[in-house]
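>>> Just the structure for this:
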Amino acid sequence: MPGAFTIGHNVNSNTEVDQVMTFYGGYAGYFRDIDGHLWEMVWNPSLFVEE
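All right, here's what the predicted structure looks like:
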């Protein structure tokens, strides 16, 4: 079943999290909603989203 597990990478500080998460020039994070759906929130400086 896709999404049945995650792979974690532990680091020593929140600064290191930022360094790992922004290696491609963007920024991302994940959360699971109350219905169990996994969402990815992403900011990519190369992509403009029109309002």
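>>> make it CA atoms for all contacts and neighbour counts henceforth
Fine.
>>> by contact count, what packs against the helix or strand harbouring Met41?
In this assignment (DSSP states H and E), Met41 forms part of strand 38-43. Strand 38-43 sits against strand 27-32, with contacts defined as 3 or more Cα pairs under 8 Å, 6 or more residues apart in numbering; DSSP states H and E.
>>> now the angle between strand 38-43 and the strand it packs on, please.
160 degrees (axes from the mean of the first three to the mean of the last three Cα atoms, to 10 degrees).
>>> structure for this one too, so we can compare:
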Amino acid sequence: LEKTKEEAELEANSLFRQKVEESYRRMVNPACQEVDASPSKEEVLKTVLKLIKKHCAL
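Down below sits the predicted model:
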């Protein structure tokens, strides 16, 4: 898969990446939930679905 311009910038510029990550951490109403995407796609999907169910009380 090709990287987007934004993905390449986040990879190349660590200060920019830190600022973006901090911006997401500070978000409220609704808050962002950080998810580790390093495991397999299946594990990441399971984690995200659990978070959605928990947040939406499903």
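>>> TM value for the aligned chains?
After superposition, the two chains reach a TM-score of 0.31 (TM-score structural alignment, normalised by the length of the first structure), with 38 aligned residues with a Cα RMSD of 4.0 Å.
>>> measure Ala12 of the second structure to Arg25 of the second structure for me?
Distance, Ala12 of the second structure to Arg25 of the second structure, by Cα to Cα, to the nearest Å: 21 Å.
>>> Next: Lys41 of the second structure.
For Lys41 of the second structure, the distance to Arg25 of the second structure - Cα to Cα - is 23 Å.
>>> Tell me which of those two has more neighbours.
Arg25 (13 against 10; other Cα atoms under 10 Å).
>>> Now the element after the helix or strand that contains the more buried one, going C-ward?
Assigned by DSSP H and E, Arg25 of the second structure falls within helix 14-26. Per DSSP H and E, helix 14-26 of the second structure leads on to helix 41-56 as the next helix or strand towards the C-terminus.
>>> Ala8 of the second structure: how many residues sit nearby?
With other Cα under 10 Å as criterion, Ala8 of the second structure counts 11.
>>> try Phe16 of the second structure
Going by other Cα under 10 Å, the residues that sit close to Phe16 of the second structure add up to 13.
>>> which residues does it contact?
9-10 (Cα atoms under 8 Å, 6 or more residues apart in numbering).
>>> let's see it at 10 Å
Contact partners of Phe16 of the second structure, counting by Cα atoms under 10 Å, 6 or more residues apart in numbering, are 9-10, 22.
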